[in-house]
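Chemist: Kindly generate the corresponding structure for this input.
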Amino acid sequence: MDSILVTGNGPLNGQIPIAGAKNACLTLMPATLLSEEPLTLTNAPRLSDIKTMTALLQSLGAEVSSLQDGQVIAMSSHNLTSQTADYDIVRKMRASNLVLGPLLARFGQAVVSLPGGCAIGARPMDLHVEGLEALGAEIELKDGYLHAKAPGGLKGAVHEMRFASVGATENIVMAATLAKGTTVLKNAAREPEIVDLVECLRKMGAQISGEGSSTIEIQGVDRLHGATHQVVTDRIELGTYMLAPAICGGEVELLGGRMALVESFAAKLDAAGVSVTETQNGLKVARKNGRVQAVDVVTEPFPGFPTDLQAQMMALMCTAEGTSVLEERIFENRFMHAPELVRMGANIEVHGGTATVTGVETLKGAPVMATDLRASVSLILAGLAAEGETTVSRVYHLDRGYEHVVRKLEGVGAKIERIKGE
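Modeler: Model (predicted):
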């Protein structure tokens, strides 16, 4: 099993290109199931999760081709052979559940295994099911599979979600594009990935308004056509690499970054003593002066502080001046990186959904183990600022969400290498 060796090496300087958004691309790919005509995505990230979604779509009979070194994905669902998403593929990745809404909308039936992915909380499917049932679907759980049908087709409805779930919003919006009549989805998630999905669906002929707000209205149409769409910049990769010069010092420009994607996160960095400025090509990040200051963080749905940047922010707070409190309100099991940071000399106490971090002068390199996708990169960031060598094992998690991590960090002066396993 591969590992990553990081050696603390001082300030970082240069440019890092930011890829297309993993979470957006994984949502856009199932949209091909809504139409017989081709859907082409550009600026696609080159990640193992994208390969998993490709395998899932191909198992349904879709044609999926990777072009231009993986940055273009060409898809066609004109001749699907199955409406069943098997456990063997779905278990690998949570986003696999996003085939449920499109299959149900286009074919009136779908059988989808309960999903897997990172072990960071229950993340149940009930919000997806409730929304689709509001559109007239009949869904039951049997032997670990959701069996869904809509014999007379889906019908528009007014539905208010109990929680602003990103995945449920995406599934319901995609399903509603082909429903009869108008759907009004209240307490919808507002993330940029949803805005990106709606822009793509609109190119395919969908009639949708209100994306980016808590109420989305969808007027169902009879059919959708093909389109070409550019995947939005990955705001989580962007935020992750913004933390690199914050932790290590130096000045790094993130190419393709936009402030609108990370405003609440950038505000926290500013409060901690880190400067974030817009440039012609992206965002430039540097410490203002000396050691960063402790700041408190509460994870919230967009536009609040992203849960997917909490682990990385904790790495920064480990060497901040003062004590910070990080409260996790999205996922109930997302502090598994804390004990690994403690192995590196961090002072962290976890009580339920709250972590209290008292900054130390310096972290020490140590062997650590990645427990999930974002935890893995938080340990790499910590290693960049630590004295000595840090070996991060189980980095297969990393490949699900970050392309060319070693290459990108090496490009700004980090001392980092990937060690091939047995």
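Chemist: C-alpha only now, for contacts and for neighbours.
Modeler: Noted.
Chemist: Look up how far residue 5 lies from residue 141.
Modeler: 44 Å (Cα to Cα, to the nearest Å).
Chemist: for residue 56, that is, sorry about that
Modeler: In terms of Cα to Cα, residue 56 sits 33 Å off from residue 5.
Chemist: Kindly report the same for residue 147.
Modeler: 45 Å.
Chemist: Residue 299 too?
Modeler: Per Cα to Cα, residue 299 is found 30 Å from residue 5.
Chemist: cool, and residue 124?
Modeler: 36 Å.
Chemist: In terms of packing, which of these two has more residues around it?
Modeler: Set residue 124 next to residue 5 and count neighbours by other Cα atoms under 10 Å: residue 5 wins out with 20 against 10.
Chemist: dump the residue contacts of that one.
Modeler: 389-392, 416-419 (Cα atoms under 8 Å, 6 or more residues apart in numbering).
Chemist: are any of these buried, and which?
Modeler: 389-392, 416-418 (16 or more other Cα atoms under 10 Å).
Chemist: Columns secondary structure on top of these, output as TSV?
Modeler: Shown next, in TSV, are those (DSSP: H, G, I helix; E, B strand; the rest coil):
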residue	secondary structure
389	strand
390	strand
391	strand
392	strand
416	strand
417	strand
418	strand
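Chemist: Can you tell me which of those is nearest residue 75?
Modeler: Checking those against residue 75 with Cα to Cα, the nearest one is residue 418 at 32.5 Å.
Chemist: Please list all residues in contact with the closest one.
Modeler: By Cα under 8 Å, 6+ apart, the contact set of residue 418 is 2-5, 406.
Chemist: Among those residues, which ones are in helices?
Modeler: Mapping the contacts of residue 418 onto helices (DSSP state H) picks out residue 406.
Chemist: can I get the contacts of residue 418 in TSV with distance to residue 137?
Modeler: Supplementary listing: the contacts of residue 418 in TSV, determined by distance: Cα to Cα, whole Å:
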residue	distance to residue 137
2	44
3	45
4	46
5	50
406	46
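Chemist: show me what contacts the closest residue to residue 91 other than its chain neighbours?
Modeler: Nearest in space to residue 91, with sequence neighbours left out and distances taken as Cα to Cα, 6 or more residues apart in numbering, is residue 116 at 4.0 Å. The contact partners of residue 116, taken as Cα under 8 Å, 6+ apart, are 90-94.
Chemist: Tell me the spacing between residue 250 and residue 289.
Modeler: 11 Å.
Chemist: pretty sure residue 189 contacts residue 164?
Modeler: Yes. Here residue 189 reaches residue 164: they are 4.6 Å apart, a contact under Cα atoms under 8 Å.
Chemist: So which of the two has more stuff around it?
Modeler: When neighbours are counted by other Cα under 10 Å, residue 189 and residue 164 differ, and residue 189 comes out ahead with 28 against 19.
Chemist: So that one, which state does it fall into?
Modeler: Of the three states, residue 189 takes coil under three-state DSSP.
Chemist: Second chain to compare with the first, below:
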Amino acid sequence: MTSITSYDSEFFLIGGGKRLKGRVRISGSKNATLPIMMASLLTEERCLLSNVPNLLDVKTARELLEFMGADAKVEDGRVLIETRNLRGFVAPDHIVRKMRASILVAGPLLARFGKAVVGMPGGCSIGARLIDQHLKVFERGGANISIKNGYIHMEVEKVKPVEYTFDVITVTGTENALMFLSRCPKRSILRNVALEPEVMDLVEVLKKMGVEIEVEGRTMIIKGGEELRGFEHKVIPDRIEAGTLAVAGFITGGDVVLEGVCLEHIGGQLEKLKEAGAVVEILGLDRIRVRGDGRIEPLEVETREYPGFPTDMQAQFMVMCCVAHGVSQITENIFENRFQHVNELQRMGAVIKLKGKTATIYGQEKLSGAEVFSTDLRASASLVLAGLIAEGETIVRDIYHLDRGYERLEEKLNNLGAWIERVAHARNTG
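Modeler: Here you go, the predicted model:
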């Protein structure tokens, strides 16, 4: 019988011990791009985004829009979207399961068409991330909601103005509420809103479309328009990619210049890097230099909503603490299931103890290469970082998680002097 070779998911093969040096440009923000793409559903006019990263999640968002009848063209970091001929209001389960941000079609569909049917959202398995806050705002605005056969059915005759205080600070909840209220001409008030840079980038887009939005602390006052304009918008830089590459430069004892960053968005991360011993220089409005001398001081880190330390950088900083000179503590206050990378780091020799929402990390002289498995987007980035500083070779599997949120990460790291090979795993099927 002839052997037939097929392929499982790709993996990374990483050779550790390389010092990173050089320049790298930061891509546009995934978490800003996705809600802005969904905002195109609010208007019949064309919408143009630039500085869009080439990522799996962006491709999924395009697939979702095209399924509903939108015309979406992608070329050279630009996305042109027209939804004039939208023919459906269903976000199907097979697409929504790939990406939790798919729930963001609900707000704009209800605002413009008065109906939306959305599969229960999927994405990374880092916690419950319930969508009850989204639905409560929709109900306050007059929507009728039911769940049937795994789909959320929503319908509203006319969106009413809303005054609502979020029970918890939620990024996608705030974004969905803003889009839902953006075509209501009467004044709405949202309290305890998220203020992440990605949320504020959506606010800028909605303003370009004709929505009046005032921000006072954690309160937003929204006055929409019955007809909204199209827009042209350059997506903000990805602060999480910037932080990840800054950590990579520091922990390898390297010397890395990050270009195309927004300093305001990564200030908290840079302060923690300095605390750990990094030399950080501001070279211009959008350029920083990060250097390390091989010594890493222990840290105490607590994740908080913006402007606090981002939960999306927790795993990367944990890798740094694994080889720090002393004992570190990291407390995760945002998601209850975001320590899944701990088991994989322990395979590499990390000494980490978990108690509730706090991880105590006992710094070791070195990590050792091993075969490890990604469990979510940021965990996969942390395992790549661990591979960069481990002795020997590391295999990082299930890197499709990484491809959801990092554009050409291995290429960027290799250009800085890393040794990472993307391998398609062949198997013999007989």
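Chemist: Need the TM-score from the superposition.
Modeler: Superposed pair, TM-score by TM-score structural alignment, normalised by the length of the first structure: 0.97. Supporting alignment: 417 aligned residues with a Cα RMSD of 1.1 Å.
Chemist: how would you label the alignment partner in the second structure of the residue nearest to residue 91 of the first structure: helix, strand or coil?
Modeler: Matched across to the second structure, residue 116 of the first structure falls on residue 122, judged by TM-score structural alignment. Taken by three-state DSSP, the conformation at residue 122 of the second structure corresponds to coil.
Chemist: and the gap between residue 404 of the second structure and residue 116 of the second structure?
Modeler: For residue 404 of the second structure, the distance to residue 116 of the second structure - Cα to Cα - is 25 Å.
Chemist: cool, and residue 392 of the second structure?
Modeler: Taking Cα to Cα, one finds residue 392 of the second structure at 52 Å from residue 116 of the second structure.
Chemist: between those two, who's got more neighbours?
Modeler: Higher neighbour count among residue 392 of the second structure and residue 116: residue 116, with 23 against 15, using other Cα under 10 Å.
Chemist: How far does the strand or helix carrying that one sit from its chain's centre?
Modeler: Using DSSP states H and E, residue 116 of the second structure maps to strand 115-119. Mean-position distance between strand 115-119 of the second structure and its chain equals 23 Å (Cα atoms, centre = their mean, to the nearest Å).
Chemist: post-alignment, it versus the first structure, mean distance?
Modeler: Here the mean offset of strand 115-119 of the second structure against the first structure after fitting is 0.9 Å, by mean Cα distance after the TM-score superposition for the first structure.
Chemist: which residue ranges form the strands in the stretch 51-200 of the first structure?
Modeler: Secondary structure of the stretch 51-200 of the first structure by DSSP state E, counting those that start in this stretch: the strands cover 63-67, 72-76, 84-85, 109-113, 138-142, 145-149, 158-160, 182-186.
Chemist: where do the helices sit along the stretch 301-422 of the first structure?
Modeler: Remark: helices assigned in the stretch 301-422 of the first structure by DSSP state H, counting those that start in this stretch are 310-317, 338-343, 373-385, 405-410.
Chemist: looking at those, which is closest to residue 151 of the first structure?
Modeler: helix 373-385 (39.3 Å).
Chemist: what about the aligned partner of residue 388 of the second structure in the first structure, neighbour count?
Modeler: Alignment note (TM-score structural alignment): residue 388 of the second structure maps to residue 384 of the first structure. When counting by other Cα under 10 Å, one arrives at 30 neighbours for residue 384 of the first structure.
Chemist: got it, and residue 281 of the first structure?
Modeler: Neighbour number of residue 281 of the first structure under other Cα under 10 Å is 13.
Chemist: Quick check, it in contact with residue 258.
Modeler: No. The criterion here is Cα under 8 Å, and residue 281 of the first structure misses it with residue 258 at 9.1 Å.
Chemist: Quick check: neighbours shared by the two?
Modeler: With Cα under 8 Å, 6+ apart, residue 281 of the first structure and residue 258 have no common neighbours.
Chemist: neighbouring contacts of stretch 167-175 of the second structure?
Modeler: By Cα under 8 Å, 6+ apart, stretch 167-175 of the second structure touches 35, 101, 104, 131, 133-134, 192-196, 199, 202, 305.
Chemist: and if you look at stretch 238-258 of the first structure?
Modeler: 10-18, 233, 235, 262, 265, 274, 278, 281-287, 292, 309, 312-313, 316, 319, 377, 381-382, 384-385, 412.
Chemist: again, 6 Å this time
Modeler: Identification of contacts with stretch 238-258 of the first structure by Cα atoms under 6 Å, 6 or more residues apart in numbering yields 10-18, 281-287, 316, 385.
Chemist: Give me the nearest residue to residue 384 of the second structure, chain neighbours excluded.
Modeler: Nearest one to residue 384 of the second structure, counting by Cα to Cα, 6+ apart, is residue 396 at 7.0 Å.
Chemist: now residue 412 of the second structure
Modeler: Using Cα to Cα, 6+ apart, the closest residue to residue 412 of the second structure is residue 24 (6.6 Å).
Chemist: Show me what that neighbour lines up with in the first structure.
Modeler: In the first structure, the residue matched to residue 24 of the second structure (TM-score structural alignment) is residue 16.
Chemist: Assumed that match was part of a strand.
Modeler: Yes. With three-state DSSP as the criterion, residue 16 of the first structure is part of a strand.
Chemist: contacting residues for it?
Modeler: The neighbours of residue 16 of the first structure, taking Cα under 6 Å, 6+ apart as the test, are 254-255, 408.
Chemist: distance of it from residue 253 of the first structure?
Modeler: According to Cα to Cα, residue 16 of the first structure and residue 253 of the first structure sit 6 Å apart.
Chemist: Next: residue 408 of the first structure.
Modeler: Distance of residue 408 of the first structure to residue 253 of the first structure, given as Cα to Cα: 12 Å.
Chemist: Those two: which has the busier surroundings?
Modeler: Set residue 408 of the first structure next to residue 253 and count neighbours by other Cα under 10 Å: residue 253 wins out with 25 against 16.
Chemist: how close does the counterpart of residue 155 of the second structure in the first structure sit to residue 412 of the first structure?
Modeler: In the first structure, the residue matched to residue 155 of the second structure (TM-score structural alignment) is residue 149. Separation of residue 149 of the first structure from residue 412 of the first structure (Cα to Cα) stands at 52 Å.
Chemist: Same drill for the two, tell me which one is more crowded.
Modeler: A direct count of neighbours by other Cα under 10 Å for residue 149 of the first structure and residue 412 places residue 149 higher, at 23 against 20.
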